[in-house]
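> sequence and predicted structure, then a few things I'm wondering about:
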Amino acid sequence: MATSVVRAIQDADIPGTAAALIEVHATDGYPVEGVDQPEEWITPPTVIQAWVAEIDHRIVGHVAIMRPQGEDAVALWQKQTNGAGTEIAVLARLFVIREARGHSVGEELMRAAAAYAQQRGMRLVLDVMTKDTAAIRLYERLGWRPIGKAIHRYGDDQQINAICYVSPATPPVPASDHRA
């Protein structure tokens, strides 16, 4: 498989990103709410910045930083820090199609978001469904710290357990950048 390219999303990327989201939902059930309106789900008005990953000019992944809208992870972090410190933003809508997994695409998307947030003095939080074990492993490998549990409610009185995380204060250096 060719190398992935991570870049800021553009309007022309929305249809391809929506197609990737539909594919991820079919294979993984993400997002649990479904994908009836994938383009709207990718581009809500709360997005601060978003990125796509592409391989051979095909969009294979996405991540966004969003303004807080009452998420449990935000409340947990504010409680733990007494509301002090840096601006809080939410890392959200991370997905990678199955075919592109195992090639560091998710990690590259996470690093792009983390670098953006760090440059702007933002601390990122997120929630992840406990069923999404690969995502949990990725977050923890990148130094994200669990800050509490939540229940994600959706649909007609449906719910699923979630874990909330906060980003490291300083993003970790990629393994290839470590010097002996």
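Sure, I can see it.
> alpha carbons only for contacts and neighbour counts from here, please
Will do.
> what is the end-to-end distance of stretch 118-133?
With CA to CA, to the nearest Å as the measure, the first residue of stretch 118-133 is 26 Å from its last.
> measure Leu91 to Arg58 for me?
From Leu91 over to Arg58 (counting by CA to CA), the distance is 23 Å.
> these two: which is more packed in?
Under the neighbour definition other CA atoms under 10 Å, Leu91 and Arg58 were set side by side, and Leu91 has more, 27 against 14.
> identify the residue nearest that one in space, chain neighbours excluded?
In this structure, Leu91 finds its nearest non-sequential neighbour in Ile65, 4.7 Å apart by CA to CA, 6 or more residues apart in numbering.
> my read is the one you found is in a helix, agree?
No: counting by DSSP: H, G, I helix; E, B strand; the rest coil, Ile65 falls outside a helix, being strand.
> my read is that it contacts Ile42, right?
No: counting by CA atoms under 8 Å, Ile65 stays clear of Ile42, with 11.2 Å between them.
> who has more neighbours, these two?
Between Ile65 and Ile42, counted using other CA under 10 Å, Ile65 has the larger neighbour count: 24 against 21.
> hold the first one in mind and look at this next one:
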Amino acid sequence: MAARDEKNRKRNQSGSYYTYGNVAYELQPDYTPYRVREEEEERRREAARIAKEAERENKVSFAKMVGVAIMLFIGCIAFMGMHVMVDQAEVSLRREKSKLEDLKSANAILEAELTEQLDMDYIKQEATERLGMSEPQPYQVVYINVPKQSYTVQHDTEETTAETSLVDRILDFFKKD
């Protein structure tokens, strides 16, 4: 009970100069350890050091930032270079396709002329009219017999490529048409 009275007394007498009761109130504050301020200062320094280390870990150094910027710049240059190369390839492809179309049309014209020239009636007409040739007389025609050993053997070059894949055969089928 005495402890309760003392607490109440301190609370009641904190603002007055008159002391109630027979016990004088304490003029000195409760005991505080000698190193409280030093410990608080040490804790504050430690917290500041930890915060500084965390900030340093989270902080991006200038060299890293410059390195990343340079790498990003180099990547952009490489990306643009690739786009330029692709565009140049597309232009050259279009140019080559137009050349191919020109060659195909020239081939078609030449093929038409060739088929016209292989027509036997056309050949006979050209030989008789333009070149002044005439039909041979029956006595001018001589038939000869060539023995088999005098024949020249000719190898087919396409037989060497007989081992073609299914895809090549399909492509060859469409190319022939």
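Now that the structure is in, tell me what you want to look at. All values reported here derive from a predicted model rather than from experimental measurement.
> need the TM-score from the superposition.
Comparison of the two superposed chains (TM-score structural alignment, normalised by the length of structure 2) gives a TM-score of 0.16, and 41 aligned residues with a CA RMSD of 4.4 Å.
> what about the strands in structure 2?
In structure 2, no strands are defined using DSSP state E.
> can you pull out the helices in it?
2-12, 36-58, 62-117, 120-129, 166-176 (DSSP state H).
> just want the angle from the third one to helix 120-129.
Here the directions of helix 62-117 of structure 2 and helix 120-129 differ by 70 degrees (axes from the mean of the first three to the mean of the last three CA atoms, to 10 degrees).
> relative to Ala113 of structure 1, how far out is the nearest residue to Ala50 of structure 1 once chain neighbours are set aside?
Nearest residue to Ala50 of structure 1 in three dimensions, chain neighbours excluded: Ala64, at 4.0 Å (CA to CA, 6+ apart). According to CA to CA, Ala64 of structure 1 and Ala113 of structure 1 sit 7 Å apart.
> those two: which is more packed in?
More crowded of Ala64 of structure 1 and Ala113, by other CA under 10 Å: Ala64, with 25 against 22.
> which residues touch the more buried one?
Listed by CA atoms under 8 Å, 6 or more residues apart in numbering, the contact partners of Ala64 of structure 1 are Val47, Ile48, Gln49, Ala50, Trp51, Leu91, Ala92, Arg93, Leu94, Ala113.
> run a quick neighbour tally on the second one.
Spelled out, it's Ile48 of structure 1. Other residues near Ile48 of structure 1 come to 13 when the count uses other CA under 10 Å.
> try the third one
The number of residues packed near Gln49 of structure 1 is 17, by other CA under 10 Å.
> for it, which three-state class applies?
Applying three-state DSSP: Gln49 of structure 1 is strand.
> verify the stated contact: it with His62.
No: applying CA under 8 Å as the test, Gln49 of structure 1 and His62 come out as separate, 10.9 Å apart.
> which element, helix or strand, includes Ala134 of structure 1?
Element membership of Ala134 of structure 1, judged by DSSP states H and E, is helix 133-141.
> now the element after that helix, going C-ward?
Downstream of helix 133-141 of structure 1 (by DSSP H and E), the next one is strand 145-154.
> and that next one, what does it pack against?
Counting contacts by 3 or more CA pairs under 8 Å, 6 or more residues apart in numbering; DSSP states H and E, strand 145-154 of structure 1 packs against helix 72-81, strand 158-166.
> to Thr17 of structure 1, which of the ones you listed lies closest?
When these are compared by CA to CA, strand 158-166 sits nearest Thr17 of structure 1, at 24.7 Å.
> sounds good, over and out.
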